[in-house]
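Peer 1: Here you go, sequence then predicted model.
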Amino acid sequence: SVVAAEVPVISHPKSLKLPVNFDARTAWSQCSTIGRILDQGHCGSCWAFGAVESLSDRFCIHFDVNISLSVNDLLACCGFLCGSGCNGGYPLSAWRYLSNHGVVTEECDPYFDQTGCSHPGCEPAYRTPKCVKKCVSGNQLWKKSKHYSVSAYKVKSNPHDIMAEVYKNGPVEVAFTVYEDFAHYKSGVYKHVTG
């Protein structure tokens, strides 16, 4: 695709020694966002959650800034460049948006669906929120609350490169096809069986 062609693909040297076990929550225990579980509710916004949560984690890891960034800002304001909002989006496009336009803090623009949902089944799907470009609190200015990704890139999709990226730089955003049986996943590594 055009979007994928514009994002560089990186790999890590095979000589990089990786530990047998690695837990980002303990490696960067000062980062309150790592390991936090959020609920996208009635909105197909996983693409936005993955990007913004990874960026929040990396701000803490690399710049010692413990901050929650706004999924709502990316979801509502990226528009057609990122896909279809609550009906799905493109992670690579989200990262390009984070580099070029940034996102405000969660405090400035909190996630619109505070209801959450229980699985399986999150019907009906909600509409994508409107991009208002104003903080909910009059104490913050929208533009001053923006935080940007330094770059957007893709990691080669093999176990070594993905593990090396997490080990060196922090949590990553991944995308995979969700089958019917994923709603019944309990623990461990998910393996598609039926549906």
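Peer 2: Happy to help now that I have it.

Peer 1: okay, CA-based contacts and neighbour counts for the rest of this
Peer 2: Fine.

Peer 1: Scan this protein for its longest helix.
Peer 2: Counting residues, the longest helix found in the chain (DSSP state H) is helix 46-63.

Peer 1: ok, the residue nearest the centre of the chain to Ala4 distance?
Peer 2: Geometric centre of the chain, nearest residue: Gly50, 1.8 Å, by Cα atoms, centre = their mean. For Gly50, the distance to Ala4 (Cα to Cα, to the nearest Å) stands at 17 Å.

Peer 1: Same check on Glu173?
Peer 2: Counting by Cα to Cα, the separation of Glu173 from Ala4 is 15 Å.

Peer 1: next structured bit after the longest helix of the chain?
Peer 2: Using DSSP states H and E, the helix or strand that follows helix 46-63 in sequence is helix 71-77.

Peer 1: which strands and helices sit next to that next one?
Peer 2: When contacts are defined as 3 or more Cα pairs under 8 Å, 6 or more residues apart in numbering; DSSP states H and E, helix 71-77 sits against helix 46-63, helix 91-100.

Peer 1: higher neighbour count, Glu173 and Ala4?
Peer 2: Taking neighbours as other Cα atoms under 10 Å, Glu173 and Ala4 compare with Glu173 leading, 18 against 14.

Peer 1: The protein: helices as residue ranges?
Peer 2: Secondary structure of the chain (DSSP H): helices located at 2-5, 24-27, 46-63, 71-77, 91-100, 159-169.

Peer 1: Mind putting the ones you listed into CSV with distance to Gln40?
Peer 2: CSV is the format used below for the helices of the chain (distance: least, Cα to Cα, whole Å):
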stretch, distance to Gln40
helix 2-5, 25
helix 24-27, 21
helix 46-63, 7
helix 71-77, 9
helix 91-100, 15
helix 159-169, 23
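
Peer 1: looking at these, which is closest to Phe112?
Peer 2: Among those, the nearest to Phe112 by Cα to Cα is helix 71-77 (6.6 Å).

Peer 1: And the contacts of the closest one?
Peer 2: 45, 48-49, 52-53, 85-86, 94, 97-98, 103-104, 106, 109-112, 128-131 (Cα atoms under 8 Å, 6 or more residues apart in numbering).

Peer 1: hmm, back to that, now the longest helix of the chain: buried residues?
Peer 2: For helix 46-63, a neighbour-count test (16 or more other Cα atoms under 10 Å) marks 46-61 as buried.

Peer 1: wait, which of those residues is closest to Cys78?
Peer 2: Closest approach to Cys78 among the buried residues of helix 46-63 (Cα to Cα): Ala48, at 9.7 Å.

Peer 1: Please compare the first structure with the one that follows:
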Amino acid sequence: MMARLSFSLCAAMFFVGLWLPLVAPRQLEEATMSIRFDQWMAINGVEYESIEEKEKRFNVFKENLRLIESVHADKRSYKLSLNKFADLSLDEFREQYMGLRADAAVGKKAPVGPFMHANLSAPPDTIDWREKGAVTPIKNQEACGCCWAFSAVAAVESITKIKTGNLVSLSEQEVLDCVTGGVSRGCISGLMGEAFRFIINNGGLARETDYPYQSIQGTCDAQKSSSKAGTITGYERILSGDEDSLLLAVANQPVSVGIDGSGFEFKHYSEGVFTGDCGTQMNHAVTIIGYGTADDGTDYWLIKNSWGETWGDKGYMKLKRGVNLCGVAVQASYPDA
């Protein structure tokens, strides 16, 4: 993994005003590219250990910029940006940030129990669980592929708020450290179902402040996990590909889902309803926290990611709904409390 040294926050803020918006595709001179790269480095607090590493990253940056501008030339319903991943190749990005273990068996199974939201015959046209105070702020998994832990914990945080009235930030690190013995492998990959089962068997999950995130798997700490700020009694799977049932579930609570987040456009998503090209390989995990319809009539899912606020629309994404885009309904589950 490449080494980065952080600028001070003040230095980064000083250069924010120099940021240039993306323009239509054109042949950019090397000097112009270099200026934009320096601006990107300042905004993101990045410095490289050697001239050779900087030159390598500059070449990746230029290619990413050209691809972004080619997408914008098509005037799609969404926009991309030179976010914090702009100096990473697609292969590097996938290696560092994709962490969901595809569970083919899950997609073939019916829900664990009777679908608890099946009786909701008329779900609301739109819902945003942030407006109900049931969503914690955006978190950042950093270069640890434990999106599965963040996705599951976000769903548990929300159902805890819905059931108890208390919104508490819970510990992804406890899940990362303590989920062992199954297929989950810490920062390499994991399953939300295993995270849910651990929380059930553990009698709950500690507060994030008691068991803070370290972005690396450590040893399970029983003392830190002794506080139980969020508990669940079980979890249920939604039948693979069933977006109607997924909508009924989201109308009642945020839902943990797998997704194909490995594409270039997903990597650089910034705003709008994403309708981009992506497959159905389950390699990333997020949490659906709502749904709605855009002004142009496009139905969408509202997704909470775990790549920090500098990705997407301050950490969130609108994903086209009704076509199982990016496999959003293939591997979905939610906790009971």
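Peer 2: Sure thing, it's come through. Just so it is clear, the structure is predicted and the values come from calculations on it, not from any experiment.

Peer 1: care to give me the TM-score?
Peer 2: Here the TM-score for the pair of chains, by TM-score structural alignment, normalised by the length of the first structure, is 0.75; 171 aligned residues with a Cα RMSD of 2.7 Å.

Peer 1: Turn the helices and strands packed on helix 71-77 of the first structure into TSV, columns for distance to His184 of the first structure.
Peer 2: Shown next, in TSV, are these (distance: least, Cα to Cα, whole Å):
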stretch	distance to His184 of the first structure
helix 46-63	17
helix 91-100	24
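
Peer 1: Looking at those, spot the one closest to Tyr167 of the first structure.
Peer 2: Per Cα to Cα, nearest to Tyr167 of the first structure of those: helix 46-63, 11.2 Å.

Peer 1: can you list contacts of the closest one?
Peer 2: Residues from elsewhere that reach helix 46-63 of the first structure (Cα under 8 Å, 6+ apart): 28, 30-31, 33-34, 40, 65-71, 74-75, 88-91, 94-95, 149, 169-175.

Peer 1: How far off centre is that helix?
Peer 2: 6 Å (Cα atoms, centre = their mean, to the nearest Å).

Peer 1: can you give me the angle that helix makes with helix 91-100?
Peer 2: With axes from the mean of the first three to the mean of the last three Cα atoms, to 10 degrees defining the directions, helix 46-63 of the first structure sits at 50 degrees from helix 91-100.

Peer 1: What is the mean deviation of helix 46-63 of the first structure from its aligned residues in the second structure?
Peer 2: For helix 46-63 of the first structure, the mean deviation from the second structure after alignment is 0.7 Å (mean Cα distance after the TM-score superposition for the first structure).

Peer 1: returning to what we had before: out of the helices of the first structure, which gets nearest to Cys135 of the first structure?
Peer 2: helix 71-77 (10.0 Å).

Peer 1: State the span of the second structure onto which the closest one is aligned.
Peer 2: Matched against the second structure by TM-score structural alignment, helix 71-77 of the first structure falls on residues 172-178.

Peer 1: how much does that stretch stray from the first structure?
Peer 2: Stretch 172-178 of the second structure sits 0.5 Å off on average (mean Cα distance after the TM-score superposition for the first structure).

Peer 1: So what does Asp210 of the second structure match up with in the first structure?
Peer 2: Matched to the first structure by TM-score structural alignment, Asp210 of the second structure sits across from Cys108.

Peer 1: thinking again about what came up before, closest one to Lys191 of the first structure among the helices of the first structure?
Peer 2: Here helix 159-169 is closest among the helices of the first structure (Cα to Cα), at 15.7 Å.

Peer 1: still on that earlier bit, how about the residue nearest to the centre of the first structure, what's its match in the second structure?
Peer 2: By TM-score structural alignment, Gly50 of the first structure lines up with Ser151.

Peer 1: what about that match, distance to Ile51 of the second structure?
Peer 2: Distance from Ser151 of the second structure to Ile51 of the second structure, by Cα to Cα: 38 Å.

Peer 1: same question, Val255 of the second structure
Peer 2: Note on Val255 of the second structure: its distance to Ile51 of the second structure, by Cα to Cα, is 45 Å.

Peer 1: For those two, work out which one has more neighbours and name it.
Peer 2: Val255 (29 against 9).

Peer 1: Can you verify my assumption that that one contacts Lys304?
Peer 2: No: using Cα atoms under 8 Å, Val255 of the second structure makes no contact with Lys304, being 10.2 Å away.

Peer 1: Give me the common contacts of the two.
Peer 2: Contact with both Val255 of the second structure and Lys304 is made by residues Thr287, Ile288, Ile289, according to Cα under 8 Å, 6+ apart.

Peer 1: with these in mind, which one is nearest to Lys228 of the second structure?
Peer 2: Proximity of these to Lys228 of the second structure (Cα to Cα) peaks at Thr287, which lies at 21.9 Å.

Peer 1: wait, what's in contact with the closest one?
Peer 2: Counting by Cα under 8 Å, 6+ apart, Thr287 of the second structure makes contact with Ser151, Ala152, Ala154, Ala155, Pro254, Val255, Ser256, Val257, Ile303, Lys304, Asn305.

Peer 1: 7 Å - rerun?
Peer 2: By Cα atoms under 7 Å, 6 or more residues apart in numbering, Thr287 of the second structure lies in contact with Ser151, Ala154, Ala155, Pro254, Val255, Ser256, Val257, Ile303, Lys304, Asn305.

Peer 1: which among the residues you listed gets closest to Gln96 of the second structure?
Peer 2: Asn305 (15.1 Å).

Peer 1: which residue numbers in the first structure go with the longest strand seen in the second structure?
Peer 2: With residue count as the measure and DSSP state E as the assignment, the second structure has strand 284-293 as its longest strand. Under TM-score structural alignment, strand 284-293 of the second structure corresponds to no residues of the first structure.

Peer 1: helices or strands up against the helix or strand following that strand?
Peer 2: Per DSSP H and E, the first helix or strand lying C-terminal to strand 284-293 of the second structure is strand 299-304. Applying 3 or more Cα pairs under 7 Å, 6 or more residues apart in numbering; DSSP states H and E, one finds that strand 299-304 of the second structure makes contact with strand 284-293, strand 316-320.

Peer 1: what range in the first structure does the longest helix along the second structure sit on?
Peer 2: For the second structure, the longest helix by residue count, based on DSSP H, is helix 51-72. Mapped onto the first structure using TM-score structural alignment, helix 51-72 of the second structure spans no residues at all.

Peer 1: Can you give the distance from that helix to the centre of its chain?
Peer 2: On the basis of Cα atoms, centre = their mean, helix 51-72 of the second structure is displaced by 23 Å from the centre of the chain it belongs to.

Peer 1: Next, the buried residues of it.
Peer 2: Buried residues in helix 51-72 of the second structure, counted by 16+ other Cα under 10 Å: 57-62, 64-69, 71-72.

Peer 1: sorry, back to before: test my guess that the match of Asp210 of the second structure contacts Lys143.
Peer 2: No: judged on Cα atoms under 7 Å, Cys108 of the first structure makes no contact with Lys143 at a distance of 10.5 Å.
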